[in-house]
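Peer 1: Can you look at this prediction? I've put the sequence above it.
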Amino acid sequence: MEGRPQFAGGGVCAAAYPDASAGFPPHLQAGAMRRRFWGVFNCLCAGAFGALAAASAKLAFGSEVNVGFCVLGIIVMATTNSLMWTFFSRGLSFSMSSAIASVTVTFSNILSSAFLGFVLYGECQEVLWWGGVFLILCGLTLIHRELPPPRKALPHKQQ
C-alpha cells in the first residue's frame, strides 16, 4: 500500500484505483427503469398520504367536532403520516437522488391537497397557484427524463 496515494486521515483516494468503474454496477443498470418506476410510484403515494394526513388533522381539529370524531381523525392522521414516511423512505431507496424524490413527493402532495381541498371543503385554487404547479411539473419532467450520461474514459485509458 506504500505506492498508492493516501489522504492525511489514512483513507485512500480515488487515484489509488485507476481501473475502478465510477458508474452503476451492471445489475443496477439493467433494472434502472424498473427502479425509477418504483421510486416515482412510492414518492407519489407518499405525497398522497401526506395530504390525507393533513386533511384528517383539519377534520379532527375543526371547531365543531365531537370527541369520537376527533379521536378517529387523530388515529387516521397518525396512520397516514406513518404510511407517508414509509413510502417516502422506500422512494428514496429507489430514486437516483434525494432531490428527485423530494420534488416528486412535494408535487404529489400539492396535487393531492388541491383535490382533497376541493372534494372535502369546496376550495378552488387561483390561476397563479396552478401556474406554480405547472412550473413544478416542468421541473419534474426535466429531472426524470433520462439517466445521467455515462462517464467517458480518460484518454490515457483508451488503448
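Peer 2: Cool, the structure landed.

Peer 1: hey, let's count contacts and neighbours off CA atoms from now on
Peer 2: Noted.

Peer 1: how close does Leu28 sit to Leu140?
Peer 2: Relative to Leu140, Leu28 is positioned 22 Å away (Cα to Cα, to the nearest Å).

Peer 1: Name the SS class of Ala99, please.
Peer 2: Three-state call for Ala99 (DSSP: H, G, I helix; E, B strand; the rest coil): helix.

Peer 1: neighbours around it, how many?
Peer 2: By the criterion of other Cα atoms under 10 Å, Ala99 has 12 neighbours.

Peer 1: And for the one 5 residues further on?
Peer 2: For Thr104, the number of neighbouring residues by other Cα under 10 Å comes to 29.

Peer 1: Now do the contacts for it.
Peer 2: Val40, Cys43, Leu44, Gly47, Leu140 (Cα atoms under 8 Å, 6 or more residues apart in numbering).

Peer 1: For His144, which non-adjacent residue is closest in space?
Peer 2: Ile100 (7.6 Å; Cα to Cα, 6 or more residues apart in numbering).

Peer 1: another one to put next to it:
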Amino acid sequence: MIFTSNSEIMPASGGFSLSVCAGLCAALASVNSKLALDQNGTTIKLAVPCNWLSKQNCFFMVIVLRCVCVILMLVFNAAMWALFVRALNRCSSTVEAAAVNSVSNFFFTAVFGKLLFGEVLALLWWLGASVILFGLVMINYGSSDQVTQQTDKKDR
C-alpha cells in the first residue's frame, strides 16, 4: 500500500510500467545526446537538406538542430527521473524499480542504436541481454512472492 499526500491509501501498482517508461525516456535522452554531441555532425546533417541550402544556412540549421537535441535530452532526463521516483514509490522494492529501469534502458538503447545509427549487435550481446532479462524476471517473481507472504502473515 502507498500513502499519498492526501492521506489516501492506494494499492502499489503501476511501478513496473513506470520503470519501463523511465527506461524509455533514458534511452531517448541518450539518443538526443548522441545526435547533439556528434563530433562530425554527420548524423544530424542527414536531417538537414544541405543540397538546397547555402553553406551558411546549412551550418545554422545544424546548430539549431543540435540545440533542439540538447533541450530534448534535458527534457527526457527530467521525465526519466520523475517517472523513476514514482516507480520507486509504487514498486514492492527499490531493487525491482532500479532493475526494470536499467534493463528497459539497455534494451531501448540497443533498439534505437540499431534502427537509427546502424549499430551491430553481436550474438554475445543478445546472450548477455537474455541473461539480464532472466535475472529481472527472477527478481520480479521473487519480490511478488515476498509481498504475498508478507500479506498472508498480516492476515493471520
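Peer 2: Everything's here; your move. Since the structure is predicted, the reported quantities are computational estimates derived from the model, not experimental observations.

Peer 1: Now the TM-score, please.
Peer 2: Put the two chains on top of each other and the TM-score (TM-score structural alignment, normalised by the length of structure 2) is 0.72; 125 aligned residues with a Cα RMSD of 2.4 Å.

Peer 1: Could you check which residue of structure 2 pairs with the residue nearest to His144 of structure 1?
Peer 2: Alignment note (TM-score structural alignment): Ile100 of structure 1 maps to Glu96 of structure 2.

Peer 1: Could I get the buried residue list for stretch 105-119 of structure 2?
Peer 2: Of the residues in stretch 105-119 of structure 2, Asn105, Phe106, Phe107, Phe108, Thr109, Ala110, Val111, Phe112, Gly113 count as buried by neighbour count, 16 or more other Cα atoms under 10 Å.

Peer 1: rewinding a little: for the match of Ile100 of structure 1, what are its contacts?
Peer 2: Contacts of Glu96 of structure 2 by Cα under 8 Å, 6+ apart are Phe16, Leu136, Ile139, Asn140, Ser143.

Peer 1: show me the contacts for the residue nearest the centre of structure 1.
Peer 2: Residue closest to the mean C-alpha point of structure 1, counted by Cα atoms, centre = their mean, is Ala101 at 1.7 Å. Residues near Ala101 of structure 1 by Cα under 8 Å, 6+ apart: Gly39, Val40, Cys43, Phe88, Gly91, Leu92, Ser95.

Peer 1: about what we covered before: out of the contacts of Glu96 of structure 2, which ones does structure 1 keep as well?
Peer 2: Contacts conserved in structure 1 for these, counting by both residues aligned by TM-score structural alignment, their matches' Cα atoms under 8 Å: Leu136, Ile139, Asn140.

Peer 1: Just the ones of those residues in helices?
Peer 2: Using DSSP state H, the subset of the kept ones among the contacts of Glu96 of structure 2 located in helices is Leu136, Ile139, Asn140.

Peer 1: Give the aligned equivalent of the first one in structure 1.
Peer 2: Superposed on structure 1 with TM-score structural alignment, Leu136 of structure 2 falls opposite Leu140.

Peer 1: Now for structure 2: which helix has the highest residue count?
Peer 2: helix 55-90.

Peer 1: Skipping adjacent residues, who's closest to the aligned partner of Leu111 of structure 1 in structure 2 in space?
Peer 2: In structure 2, the residue paired with Leu111 of structure 1 is Phe107, using TM-score structural alignment. Distances taken as Cα to Cα, 6+ apart put Ala129 closest to Phe107 of structure 2, at 7.9 Å, once the chain neighbours are dropped.

Peer 1: what number of residues lie near the one you found?
Peer 2: 16.

Peer 1: picking that back up, buried members of the contacts of Ala101 of structure 1 into PyMOL, please.
Peer 2: Command for PyMOL that selects the buried part of the contacts of Ala101 of structure 1, burial taken from 16+ other Cα under 10 Å:
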select buried, resi 39+40+43+88+91+92+95
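
Peer 1: quick one: Ala99 of structure 2 and Val137 touch, right?
Peer 2: No - if you go by Cα atoms under 8 Å, Ala99 of structure 2 and Val137 don't touch, sitting 9.8 Å apart.

Peer 1: All good on my end, thank you.
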